[in-house]
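Asks: Sequence and predicted structure below; questions after.
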Amino acid sequence: MQPIFGRRQAMALGAGAMAAAAMPARAAIPIAEVPPLRFAGERGARLRVLRPAKYIDPDEAIFNANTRRFTEATGIEVRVDYVNWPDMPVQVAVAANTGQGPDVIIGFGADAHIYADKLLELTDLADYLGAKYGGWYDLAKVYGRKWQGTAWMGLPMGGTTGPVVYRASWVKEAGFDRIPNDLNEFLRLCQGLKRIGHPCGFALSHAPGDAPGYANWLLWSHGGSLVDEEGKIALDQPSTLRALEYSRAMQETMIAGTMGWSGVSNNRAFIGGEVGLTQNGVSVYYALKTAQDAAQNAIAADTDHAEMPYGLATKAPETALTLTGMVPRYTRAPNAAKEYLRFMMEADQYDPWLTGCLGYWSQPLKAYGESAVWSSDPKLAVYRSAMDTPFYEGYRGPITPAAGAVAENWVLVDMFARVATGASSPADSLREAVRAARRWYR
């Protein structure tokens, strides 16, 4: 699904120009009348922007087109550097700790918390955009604002989540008309898919994005969490043991080799017809739908999406890997940097980006939920509310460097992998995970 620190490397899945040309007509985005906000760029300002690389071609193509529009409108030259997703945390850390580098950093969700003391406050900009575009979704507020505060240190720009991606005809052949919301029934569905020769596949390898997304779902759907509201480790609970047992049962239903999957393996397995069900962003469907190949278009017609089963959660236990725009204190062009972020989030630029990517980076501002992309294809509907979720990395506690360290060191993923492969008992694996988490949570 999604999320989490550092996902997969960029992979060209289609033609950006073709996708942009095929975008649905613009919807009437509900825009409130608020006092205009502009940041006068510094004389002679030039901007360098750092952001994650594309995962689908229109992401970069349309982002670059919008950047050129900014230069045409302001005269401010902008260079955008794209970095592979797994390398982003290092690049952001180097810039923050050396006090030099890009003027705008578009990092991942928790970065604004980890480097809050090194960033310019963006509250005026966030308040303006929120008032104009219907307010911010919960996940945007969690990642953008200081913990339990009102000051915005980052500007969330969109999030990609990972619901169930499945072949409808094979799910029906396995005896189900839809994806069940009950965990036991979901397991029974996956057992049925394996029985008919179309198994499921979920990563518990060190695959950025996919493996943390699956591990988090296992934990959250059973009522567990890494920490409690105070930030104290809360893994050592019966709920975690139940999730570990469930992961072992799920592993028995999967295609062989998932423990060695990379970030693109589930995409290739699904597109190649090797699996009938996985968990992923919109990129799989985008690749199939825009392919210049009738066979892949036929797979797209049989592909659908659904929320991951809730289990004990009251909402889909998924988060969204979130892009967060930040302005470092060291920049010599703070106003130009803030004006760039404002420009990119306004409807004339943002809606074509959202739409051209088929909602891959789902909106953080509620008004963009009325974008034409969400009514252009009912199969995209599940991605519409990606950022309307209470779940985040480090849930249920404060977002801290410790939460990031636990994710980057695969503590939860490895906890489940040891049990799923039979290398460890649930109790032993849980104890090891608690010990590992305590290295950062003190």
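Replies: Perfect, I can see it now.
Asks: From now on I want contacts and neighbour counts done on CA atoms only, so please keep to that.
Replies: Noted.
Asks: Residue 78 belongs to a strand?
Replies: Yes: counting by DSSP: H, G, I helix; E, B strand; the rest coil, residue 78 is part of a strand.
Asks: So the closest residue to it other than its chain neighbours, which state does it fall into?
Replies: Distances taken as C-alpha to C-alpha, 6 or more residues apart in numbering place residue 47 nearest to residue 78, at 4.7 Å, with adjacent residues excluded. Here residue 47 is strand, with the state taken from three-state DSSP.
Asks: neighbours of residue 47, just the number please.
Replies: Applying the criterion other C-alpha atoms under 10 Å, we find 20 residues in the vicinity of residue 47.
Asks: one more structure, for comparison:
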Amino acid sequence: MGQTKRRSVIKLAGSAAAVASTGMAGILATGRTPAYAQTKTVHWLRWVDFVPASDTLMRKELMPQAEKDLGIKINFETVNGNDLQPRTTAAIQSGTGPDLIQAFNNTTYIYGNSVVDLSDLAEDLGKREGGIYKYARSICSDGKMFMSMPWAVIGAMIAYRKSWFDEVGATSFPKTWQEYRDVAKKLKANGHPVGQTLGHTFGDAPTFTYPYLWSWGGKEVEADGKTVAINSKETVESVKFMAGFWKDGCDEGALAWDDTNNNRAFLSQTISATLNGASIYIETLRKPDQYQTEKGTPMNKDILHSPLPAGPAGQYGMHLLQSDMLMKYSKNQDAAKEFLKWIHAEKNFEKWFVSQKGFATPCTAKWEEHKVWTEDPVMAPFKVAARLGQAPGYAGLPNGKAAEALSKYIVTDMYAKAVQGMPAEDAVKWAEGELKKIYSA
């Protein structure tokens, strides 16, 4: 037994010496690959991108290049966006799962105790690229640590059919909610209603209902982040107006749509407008022969984008912020950090950004000057989405309690209940009760 151990040690030492003295030749002489390359696999979990070309780029070009440059294996996995949060929770509970997991909005705060601090990587990125936007910083950092690495903001704008709006006298997009309601009523009468989900889906529902609430002067909590303030005259008025807007101008079957239903409805020409990222427009660019107007012309020539209308308290936006969390249970933290450095290097990240065609807005100021924004004027409104976005939890911080309220769809459900017939005052009282359960805990 002693001889066996001695021979093994001598053999191992000889192999190590060969590698040290001859480099790759030494590795080949031993007949073994390096232990690092054998064991280090970084598992990255993301959503199925609404721009298919970007996932193709990841799989066929960027991930193979990362493996080659870093000497590690990348397990690139994509799932429906609504499945990310359940997957994250399950992985934390079991103590095993993907090393890097994409997070939406301020769900980062829910998992703050289960992630690795990425401040060094994030701050270095900000220094290189003109600073991280306040919106992205508030969601990815609690002021003590970066709970996730900022990735991009998916700008939420209203995509609309210009010719159909022209037909009802709206030669420019309505500036206020009242104007939008008046136009929507005419559009619906013409068989072209507005399509808007109020369902439990991660993107289009909250990015509509939160800014809508703020535009009327409503808010979840006061600036102290503790006092629930949703039961106000302003909120009640917003709920009453929503019920009328829904009946007058919306596709009433859209109540529980997810983030794909409105895309399909728009592309099949059953709705005239919907709050969305730029994926609808990008799809019509990708398949101009498939997506034609009723007159036989390319639909992409008849689509424009606009921010949400203004309410009595002003105009607001909330955009889907994406970031990547490095999980504490990961046994490949160093390799995962090296990968994050690699993918955020300008030459690598730019390839992904260009493939998005403006669907995603990076989280640092540098990219505002990129040519992608001038190549297609239809995409221009998305340029500053990351600069202007407001985080869930306003007027408080986007902390864990605000994230819990978002994940439970309380604000969205308040409006959904009203459009289904619940009196506005009752819907608001319900929301107040649900928020107090969270903020009083």
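Replies: Structure received. Please read these numbers as outputs of a predicted model, since none were measured by experiment.
Asks: returning to that earlier point: spit out the contact partners of the residue nearest to residue 78 of structure 1.
Replies: Contact criterion C-alpha atoms under 8 Å, 6 or more residues apart in numbering gives 76, 77, 78, 79, 102, 103, 104, 333, 336, 337 as the residues in contact with residue 47 of structure 1.
Asks: Which residues are in contact with the aligned residue in structure 2 for the second one?
Replies: In structure 2, the residue equivalent to residue 77 of structure 1 is residue 73, according to TM-score structural alignment. For residue 73 of structure 2, the contact set (C-alpha under 8 Å, 6+ apart) comprises 37, 40, 41, 42, 67.
Asks: Let's see that with 10 Å instead.
Replies: Residue 73 of structure 2 makes contacts with 37, 38, 39, 40, 41, 42, 43, 63, 64, 66, 67, 335, as judged by C-alpha atoms under 10 Å, 6 or more residues apart in numbering.
Asks: separation between the second one and residue 73 of structure 2?
Replies: Meaning residue 38 of structure 2. Between residue 38 of structure 2 and residue 73 of structure 2 the distance, using C-alpha to C-alpha, to the nearest Å, works out to 9 Å.
Asks: what does the fifth one give?
Replies: Applying C-alpha to C-alpha, the value for residue 41 of structure 2 to residue 73 of structure 2 is 5 Å.
Asks: who touches both of those two?
Replies: Here residue 41 of structure 2 and residue 73 have 67, 335 as joint contacts, going by C-alpha under 10 Å, 6+ apart.
Asks: Tally up the residues packed near residue 282 of structure 1, please.
Replies: Counted with other C-alpha under 10 Å, residue 282 of structure 1 comes out at 26.
Asks: Show me the helices in the stretch 151-300 of structure 2, by range?
Replies: Assignment of helices within the stretch 151-300 of structure 2 using DSSP state H, counting those that start in this stretch yields the ranges 162-167, 177-189, 206-215, 233-249, 261-267, 279-286.
Asks: out of these, which comes closest to residue 93 of structure 2?
Replies: helix 206-215 (26.9 Å; C-alpha to C-alpha).
Asks: so where in structure 1 does that closest one end up aligned?
Replies: Under TM-score structural alignment, the alignment places helix 206-215 of structure 2 onto residues 212-221 of structure 1.
Asks: do the same with stretch 5-21 of structure 2
Replies: Mapped onto structure 1 using TM-score structural alignment, stretch 5-21 of structure 2 covers no residues at all.
Asks: ditto for stretch 340-355 of structure 2
Replies: Counting by TM-score structural alignment, stretch 340-355 of structure 2 corresponds to 341-356 in structure 1.
Asks: Now find how far off-centre the matching stretch is within its chain.
Replies: A distance of 18 Å separates the centroid of the chain from that of stretch 341-356 of structure 1, by C-alpha atoms, centre = their mean, to the nearest Å.
Asks: from memory residue 75 of structure 2 sits against residue 58, does it?
Replies: No: under the contact definition of C-alpha atoms under 10 Å, residue 75 of structure 2 does not touch residue 58, with a separation of 11.0 Å.
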